[in-house]
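Engineer: Model the following, please.
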Amino acid sequence: MPATQHVLTLSCPNRPGIVSAVSTFLFEAGANIAEAQQYDDPETTRFFARIVFDHPAGAPEEATLRAGLLLIAERFGMAWQLRNLAERPRVMLLVSKFDHCLADILYRWRIGELPMAPAAIVSNHPRETFAHHDFEGVPFHHLPVTKTTKMEQEAAIWSLVQETGTEIVVLARYMQVLSDGLAAKLAGRCINIHHSFLPGFKGARPYHQAHARGVKLIGATAHFVTADLDEGPIIEQDVERVTHRDSPDDLVRNGRDIERRVLSRALRWVLESRVILNGSKTVVFS
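Structural biologist: A predicted model of the protein is given here:
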């Protein structure tokens, strides 16, 4: 029979016996561990693990696996997730006028590099802004926003998240700051790309800020969204060298390439359950 493959991620206070308990349970359930990674954080004394395992289809059923893992989780005080790797998480893409990250994600999805199911594209700009893009098979929603309509627009976004069964929201250069309320609802499942190497140059026009300081490196940062602007747990970063000859426009142009690859890497790692929150930081099993 064809094998079913699952990925288990977990975190808990570190103590002896965690690996033994999980691996013994999986062995007794007839599973074969294909990949296992773990990390002991000496600062927080927490243990993190990502385990990929396969087993003959239906032996045991996923409900049985979950029931057994729940008992182990209660014993060790675990936060855990179990996902069937055949399932594709539903992803909503939010975008404003700059479309390079959106285009990159859609391209990587279409060639099979990003294991996801696009739930919707949402923009505060009309569909005509993206006339040169192929959105076939992906619903597009134009939700304009002003200072006076922000709460109503965000309520519409949240309704779409619920109606479409969205599991992950990506701010693909969505140039609107989410309210504290929406950020809280999307905690741990909303990824933003900030066009700067955080924690430096937060907020608006970071490339212009960087140019004014004469930086020799520019970068981009993918992070989880929190109520604090550009302060969420960092998932991935990258940089490129620049010189005094580069104008702000040069930095923006070079930055587009960094932004799209950083965001796509971060999204892929989240889709593959490689990212576990660790307070204000993340553990990334690459």
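Engineer: rest of the way, CA atoms for contacts and neighbours
Structural biologist: Noted.
Engineer: How about Thr164: what's its closest non-neighbour residue?
Structural biologist: Ala119 (6.0 Å; Cα to Cα, 6 or more residues apart in numbering).
Engineer: I'd like the structure of this one too, to check against the first:
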Amino acid sequence: MTQPLVLTLACADRPGITAQVTGFLFERGANILDAQQFNDRAANGGEDRFFMRVVFDPGSAAADDLRAGFAGLADSFGMEWKMAREDRPRRTLILVSKFDHCLVDLLYRYRTGELPIEIVGIVSNHPREAAIRVDIGAIPFHHIPVTPETKPQAEAAFRALADETDAELVVLARYMQVFSDEQSAHFAGRCINIHHSFLPGFKGAKPYHQAHARGVKIIGATAHFVTADLDEGPIIHQDVERITHADSPEDLVRKGRDIERRVLAEAVRLFAAERVLMNGNRTVVFRG
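Structural biologist: Model (predicted):
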């Protein structure tokens, strides 16, 4: 049995896109298993955008032949597109500092097959014994220390590691270092951060303490793409939990950690399943 392929695309909206895409697959003997689309009607006179995700059985057609054939159609519509095997695990690097609860959760979901990723390395700005308190098995660990003076060299070392491991996804699992503009641009669209707050509120340091000081009744966490604007990247997934006046800042931190790990894991799953498409400073997320 052939493995399904996933086609994702985005372009300016105009009539006939769905017909052309499905017709292309039909003519080559492919069988569509799942299809989702979204038409973003622009405000203020902007350009309408079209987004689509199609899972299909290619039948006897070779994936490389399908990609080569689709390229002409994609060019005619000015599409940004990708065609990948659905079952291929996405090569992933995870960065962590001293809080390892998100890393532990990702490791569990990875080992149980829940996340379609292959963890090709774990990186920390702290030594192994200070950064991680669980067994990581045979996954390579890399200590790349960062100081204000050595930050450019440290970032260059990480870029080299990402190239060496062919990393498709970088996950900041409570990595407490801010990427430079250069680093953010290098990993644009493939670096996910977990922010321990329900953005856009309570950005920066100690957001749970900020929330407690404001007397909020809901706390949350946000997984977003990393951009040069701190904590302003396109949001992939969020979740919240209700709290009360009786909760202390420490209670909020404890409850927040549980939200953080869930939100980050879901964002990684969505990205690895080719369900997240960039839409300017927002995202289109095809749930499933």
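Engineer: what TM-score comes out when they're superposed?
Structural biologist: Taking TM-score structural alignment, normalised by the length of structure 1 as the basis, the two superposed chains have a TM-score of 0.97; 283 aligned residues with a Cα RMSD of 0.9 Å.
Engineer: any idea how far Asn31 of structure 2 is from whichever residue in structure 2 pairs up with the residue nearest to Thr164 of structure 1?
Structural biologist: Under the alignment (TM-score structural alignment), Ala119 of structure 1 maps onto Val120 of structure 2. According to Cα to Cα, to the nearest Å, Val120 of structure 2 stands 33 Å off from Asn31 of structure 2.
Engineer: Could you do Gly16 of structure 2 as well?
Structural biologist: 19 Å.
Engineer: any idea which element the closest residue to Ser248 of structure 2 other than its chain neighbours lies in?
Structural biologist: Spatial nearest neighbour of Ser248 of structure 2, excluding adjacent residues (Cα to Cα, 6+ apart): His212 at 7.3 Å. Element membership of His212 of structure 2, judged by DSSP states H and E, is helix 207-214.
Engineer: mean deviation of that helix from structure 1?
Structural biologist: Compared with structure 1 after the fit, helix 207-214 of structure 2 shows a mean deviation of 0.8 Å (mean Cα distance after the TM-score superposition for structure 1).
Engineer: Could you pull out the strands in structure 2 for me?
Structural biologist: Taking DSSP state E to define them, one finds strands in structure 2 at 5-12, 31-40, 49-57, 80-85, 90-96, 117-124, 141-143, 169-172, 191-195, 218-225, 235-242, 276-279, 282-285.
Engineer: right, so of these, which gets closest to Asp65 of structure 2?
Structural biologist: strand 80-85 (11.3 Å; Cα to Cα).
Engineer: which one of Gly16 and Asn31 of structure 2 has more residues nearby?
Structural biologist: Asn31 (15 against 9; other Cα atoms under 10 Å).
Engineer: measure the closest residue in space to His101 of structure 2 that isn't next to it in sequence to Thr8 of structure 2 for me?
Structural biologist: Of all residues not flanking His101 of structure 2 in the chain, Arg261 sits nearest, at 6.7 Å (Cα to Cα, 6+ apart). According to Cα to Cα, Arg261 of structure 2 and Thr8 of structure 2 sit 27 Å apart.
Engineer: the inter-axis angle of the helix holding His212 of structure 2 versus strand 218-225?
Structural biologist: 150 degrees (axes from the mean of the first three to the mean of the last three Cα atoms, to 10 degrees).
Engineer: May I see the buried residues of helix 207-214 of structure 2?
Structural biologist: Buried residues in helix 207-214 of structure 2, counted by 16 or more other Cα atoms under 10 Å: 207-212.
Engineer: what's the longest helix in structure 1?
Structural biologist: With secondary structure taken from DSSP state H, structure 1 has its longest helix at helix 248-271.
Engineer: Check the mean deviation of that helix from structure 2.
Structural biologist: Overall, helix 248-271 of structure 1 averages 0.3 Å from its counterpart (mean Cα distance after the TM-score superposition for structure 1).
Engineer: counterpart of that helix in structure 2, which residues?
Structural biologist: Counting by TM-score structural alignment, helix 248-271 of structure 1 corresponds to 249-272 in structure 2.
Engineer: what number of residues lie near Val138 of structure 1?
Structural biologist: 14.
Engineer: before we move on, what about Met116 of structure 1?
Structural biologist: Residues near Met116 of structure 1, counting by other Cα under 10 Å: 19.
Engineer: same deal with Tyr107 of structure 1?
Structural biologist: 14.
Engineer: Then Arg133 of structure 2?
Structural biologist: 13.
Engineer: and what of Ser286 of structure 1?
Structural biologist: Neighbours of Ser286 of structure 1 using other Cα under 10 Å come to 8.
Engineer: list the contacts for it?
Structural biologist: 269, 274 (Cα atoms under 8 Å, 6 or more residues apart in numbering).
Engineer: Could you name the helices and strands sitting against the helix holding His212 of structure 2?
Structural biologist: helix 249-272 (3 or more Cα pairs under 8 Å, 6 or more residues apart in numbering; DSSP states H and E).
Engineer: The helix it packs on to helix 207-214, inter-axis angle?
Structural biologist: Using the same axes, to 10 degrees: helix 249-272 of structure 2 against helix 207-214 is 130 degrees.
Engineer: So what's the gap between helix 249-272 of structure 2 and the chain middle?
Structural biologist: 14 Å (Cα atoms, centre = their mean, to the nearest Å).
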